[in-house]
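Asks: what's the 3D shape of this:
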Amino acid sequence: MKADTMNIDQLKIGLEIHCQLTNLNTKLFCRCLCNYRNSQPNENTCPICLGLPGALPLLNKRAVEFAAMICLAFNCSIPSKISFYRKNYFYPDLPKNFQITQYNSYELSSIGYKGLYDFERGLPDDSKRSSVENKKPSIRIARIQLEEDPGKIVYEDDNSSLNTYSLIDYNRAGVALVEIVTEPDFTNPSDVRIFLNEIINIFEYLNVCDPALEGSIRCDVNVSIKGGKKVEIKNISSFKDVEKSIHYEITRQKTLVMHDIKVQAETRHWDEKRKITISARSKEEEEDYKYFPEPDIPRISLEGEMFTSKLKSQMHELPDERLERYKNTFKITPHTARILVNSKRISDFFEESLKYYHSPVEVSNWIVNELLTKVNELEKSETSKTTTNRLSDSFMSPRLIASMAQLVEEKKINRNMAREIFDNCLRTGEDPHEMIKRLDTQKISNTEDIVSLIKKIISDQPHLVGQSKNNSNVSNFILGLIMKDTQGKADPQVAMNLIREILSKSD
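Replies: I've put the predicted structure just below:
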């Protein structure tokens, strides 16, 4: 039985998504730089993030605001007060032997709880379920919590199961991390990947994280089948591997059940080379971590509705809001609007293009049907690396797209000619208006010039007049001759109107 066809009551998948708040300047509890990636090992540290005796944490206020924005994006409730706990366990990447995090036990500690994500909003419009029975369930967000990232273990070899030693880099220790914990509501590995891609998009729109940075977004997966024990999968490096690891773990657990072997609650690591999960340790229970309130950080008051109202006024437009604006205000088709908003970079490019020429439908069609098609072709070609780099700079500019849309919509060039010019502009960066002047490719719309061409054709082939009385295709034939003589420069609409007028007046 494939995982995709497994009874949804038998398969349960939950996620723990970790997002570094990379757009902060400093770490969560100290003034060390949040951007540690260009530092030498253990260079970006201080007594606070190293947990030295006597060093006291000072909470980053902006980190709390970023985390709360994420909560609002996922429709979570935000308490009026939050607090931090010590999660005690020994692991070499924790310099203090505990992690400062949040924990909903003795009180409501997390910054967000009981959220809800409408799964189908992340699907393409043609993939959405038409009936209530087939509609995908919403994904419940159990909690969203703010915590510090541990350091990074650097292994001797990429395959951690074969290493004899490892090194520790504490530059990452103390970086602000938001953990999103879902309920086990996923029943299909492919849905997990769609959800993760949508989450990345939301983070980009909120401007709290740069997902392109290595390790900025990580995901742990919890999988169980047939009501069995929960298995956690860690160390998954990409979202593609998240889906692969789930498929593997489902197969592994089903095989155990088939042989009457109990599935053990454990933590397993994903071996990227062999594409299998490997047992790492038995699964800890909550009590094993010995949570207790962090004595060096008092409870923080968030000022209730005043706090959330202020944040909402600061938040950028979210994908769903932008999608509705594109469809309702700009009258862009749902399919085209979805393609635009599914990438903030492309959507921002579209918005910038409208500043040069405000024709949303024409500009969006040029971006989706022409620009993205060309970019995809270049990325697949052998020379894509340098060409794509150039496109990402001046050659793929909003001004260029706006110019193409304007030239076509104002009928200065026909669409086929526009595509040729567009290809040349992408390669050279030349302005379309300048290229038209240089190549003398602007449409011939002067009626006297076109009338002269029509009369010459009729004079050379007088039988066309008689045939036109019973054959409407004669007009198209004459238009084709005109386009050939003018090398496609004649305005076809103007030319066709003149052809019909002249033929109707001819004997």
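
Asks: all contacts plus neighbour counts: C-alpha atoms, from now on.
Replies: Will do.

Asks: give me every residue that touches residue 430.
Replies: residue 424 (CA atoms under 8 Å, 6 or more residues apart in numbering).

Asks: which residues touch stretch 61-76?
Replies: By CA under 8 Å, 6+ apart, stretch 61-76 touches 21, 24, 28, 77-78, 111-117, 141, 143-146, 176, 178, 202-203, 206, 208, 308, 311-312, 315, 318.

Asks: and this one, so I can compare the two:
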Amino acid sequence: MSGFETIIGLEVHVQLNTQTKIFCSCPTSFGESPNTNVCPTCLGLPGALPVLNREVLKKAIQFGTAINATINQNSIFARKNYFYPDLPKAYQISQFEIPIVGKGTLDIEVGGQTKTIGITRAHMEEDAGKNIHEDDYSKVDLNRACTPLLEIVSEPDMRSSDEAIAYLKKLHSIVRFIGISDANMQEGSFRCDANVSIRPKGDSALYTRVEIKNLNSFRFIQKAIEYEVERQIQAWEDNKYAQEVVQETRLFDTQRGITRSMRGKEEAADYRYFPDPDLLPVVIDSALLEEGRQIAELPDEKRQRYIEELGIKASDAVVLTSDLEMATYFEAMIAGGASPKLSVTWLSVELLGRLKAEASLQNCGISPQTLSTLVQRIQEDKISGKGAKEILDILIEQKGGDVDLLIASLGLMQVNDDGAILQAIEEVLEANADKVSEYKNGKDKLFGFFVGQVMKNTKGANPARVNELLKEKLG
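Replies: Here you go, the predicted model:
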């Protein structure tokens, strides 16, 4: 690959989490029986008319605000004509000439370097249905038809699969943090089409691009891009580039790890765009624009706040803001009174380190309030770190529980009474006078022995306090 440069542009389809569809009042709930969330409008029956969902406009404005984009207060819906079994109208209502969101930018970090990726546009459109292929026949489920989508189109600014994945993960994080989509890739709420081409290094021309369609996992997106780049380079080096690399749509075969031809790539003219006669031009008034401008804290802002206000290390702040559930869980812990720094350790290292692959923060059974209580008991010296780990193991096993009851029932409450600790120290030193003499003659390693004996006799004294008082006594 040393003699070639990769050119990547991405088109991301984000399902917006409105309660109802973009042009009708059918619910957008996932997993219902096939063809039950449908009506004459999303079935494309003659005479049915679309009515725009205001919430879709608000969420589109929120996204535009998050990427510092131009918001077009006047935009137009168009008909994009094409024929597929899952598109009963034989056209898709989308936006073409004037989208709701204009040019914006997104900063990514790869290999310690920050790069700005341009976003060309983000436009509203309706989703198609879903084809289900079984044995020798196919079925069509139109529950998804008319679900609101935001299609986000990047500039061809990415030069590697690593940059593409960094961009997608950043985009995925933003739409979840501002609350416009659950972005569940397994359910198709966040899916990507990748446009890939190559050129000799130093060349400024753009050569034939290939679109890889409907990718819905970061791992498969990366593998598909890498395979396609390899395929195009091989064709170029074999002097078969013009014959083998044609403008087309390809699919990624996840079993074989290759891309394969699906159909010829359409140009804009092939779709015969024209303004939808059933929908008025979209006019966003100042009240709706202001409402849409109110967005939740973005991941980068949250990360910076954690570092500056909570004293969290930069690397830990990156981990905490990599996922919305993680950040929400962490903030609930510190709201309950836990130390931010201890919360980082007990959440990202102790709790997540113990969860099995199929478990998550949502289904592990341990609420942020429970973990916050455990951390606070460590802060209050009521329990040792070792004892807290023992309790955490039990909480995971039984999917929750009362921290204070577990501390009491297991006898893990630390002794913090100086009088009781001093009495134990006196007893240990009297019983081991010979070792005390050895210690005072330079055998420093015996200090650990004395600590161990005191801890054993007190059955749970505060180790830090034992060390302090023992040093004073032996000094």
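
Asks: after superposition, what is the TM-score?
Replies: Here the TM-score for the pair of chains, by TM-score structural alignment, normalised by the length of structure 2, is 0.92; 463 aligned residues with a CA RMSD of 2.1 Å.

Asks: what's the separation between the residue at minimal distance from the centre of structure 1 and residue 144 of structure 1?
Replies: The centroid of structure 1 falls nearest to residue 201 when counting by CA atoms, centre = their mean (3.6 Å). Separation of residue 201 of structure 1 from residue 144 of structure 1 (CA to CA, to the nearest Å): 17 Å.

Asks: run through who's touching stretch 277-293 of structure 2.
Replies: 49-52, 58-62, 65, 73-77.

Asks: ok, 7 Å please
Replies: 49-50, 58-59, 61-62, 65, 73-77 (CA atoms under 7 Å, 6 or more residues apart in numbering).

Asks: need the counterpart of residue 457 of structure 1 in structure 2.
Replies: When structure 2 is aligned by TM-score structural alignment, residue 457 of structure 1 is paired with residue 428.

Asks: so what's residue 77 of structure 2 up against?
Replies: Residue 77 of structure 2 touches 93-95, 275-276, 279, 281, counting by CA under 7 Å, 6+ apart.

Asks: could you pull out the helices for the stretch 401-507 of structure 1?
Replies: For the stretch 401-507 of structure 1, helices defined by DSSP state H, counting those that start in this stretch occupy the ranges 415-428, 432-439, 447-460, 463-468, 473-485, 492-505.

Asks: again, but for the stretch 151-300 of structure 2
Replies: 161-177, 218-237, 241-244, 286-293, 299-310.

Asks: show me what the residue nearest to the centre of structure 1 aligns to in structure 2.
Replies: By TM-score structural alignment, residue 201 of structure 1 lines up with residue 173.

Asks: same question for residue 302 of structure 1.
Replies: Under TM-score structural alignment, residue 302 of structure 1 pairs with residue 284 in structure 2.

Asks: hang on, the earlier thing: please check the contacts of stretch 277-293 of structure 2 and keep the buried ones.
Replies: 50, 58-59, 61-62, 65, 73, 75-77 (16 or more other CA atoms under 10 Å).

Asks: restricted to strands, list these.
Replies: In this view, these that belong to strands under DSSP state E are residue 75.

Asks: count the neighbours of the match of residue 302 of structure 1 for me.
Replies: 19 (other CA atoms under 10 Å).

Asks: kindly report the same for the one 4 residues further on.
Replies: Residues near residue 288 of structure 2, counting by other CA under 10 Å, number 16.

Asks: ranges for the strands of the stretch 101-250 of structure 2?
Replies: Using DSSP state E, counting those that start in this stretch, the strands of the stretch 101-250 of structure 2 run over residues 104-110, 113-126, 130-134, 137-141, 148-154, 190-200, 210-215, 248-253.

Asks: contacts only, for residue 231 of structure 1.
Replies: 222-224, 265-267.

Asks: likewise for residue 43 of structure 2?
Replies: Going by CA under 7 Å, 6+ apart, residue 43 of structure 2 touches residue 88.

Asks: now which residue in structure 1 aligns to it?
Replies: Aligned partner of residue 43 of structure 2 by TM-score structural alignment: residue 50.

Asks: tell me the SS of that match?
Replies: Of the three states, residue 50 of structure 1 takes coil according to DSSP: H, G, I helix; E, B strand; the rest coil.

Asks: residue in structure 1 paired with residue 273 of structure 2?
Replies: Match for residue 273 of structure 2 (TM-score structural alignment): residue 291.

Asks: and if you look at residue 315 of structure 2?
Replies: Using TM-score structural alignment, residue 315 of structure 2 pairs with residue 335 in structure 1.

Asks: how deep is its match tucked in, by neighbour count?
Replies: Neighbours of residue 335 of structure 1 (other CA under 10 Å): 13.

Asks: for residue 445 of structure 2, same thing?
Replies: Neighbours of residue 445 of structure 2 (other CA under 10 Å): 10.

Asks: ok, residue 83 of structure 1 touching residue 111?
Replies: No - contact criterion CA atoms under 7 Å: residue 83 of structure 1 and residue 111 do not qualify, at 8.4 Å.

Asks: rewinding a little: please report how far the match of residue 302 of structure 1 lies from residue 180 of structure 2.
Replies: 18 Å.

Asks: check residue 211 of structure 2 too.
Replies: 26 Å.

Asks: which ones are touching the equivalent of residue 170 of structure 1 over in structure 2?
Replies: By TM-score structural alignment, residue 170 of structure 1 lines up with residue 142 in structure 2. By CA under 7 Å, 6+ apart, the residues touching residue 142 of structure 2 are 35, 38, 86, 129-130.

Asks: the same query, at a cut-off of 8 Å, please.
Replies: 34-35, 37-38, 42-43, 86, 128-130.

Asks: any chance of those in TSV, with distance to residue 255 of structure 2 too?
Replies: Converted to TSV, the contacts of residue 142 of structure 2 look like this (distance: CA to CA, whole Å):
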residue	distance to residue 255 of structure 2
34	27
35	30
37	33
38	34
42	34
43	34
86	25
128	26
129	25
130	21
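
Asks: contact partners for residue 255 of structure 2?
Replies: Counted by CA under 8 Å, 6+ apart, residue 255 of structure 2 has zero contacts.

Asks: residue 199 of structure 2 contacts residue 1, correct?
Replies: No - using CA atoms under 8 Å, residue 199 of structure 2 is not in contact with residue 1; the gap is 10.4 Å.

Asks: more neighbours, the two?
Replies: residue 199 (19 against 12).

Asks: no further queries at this time; thank you.
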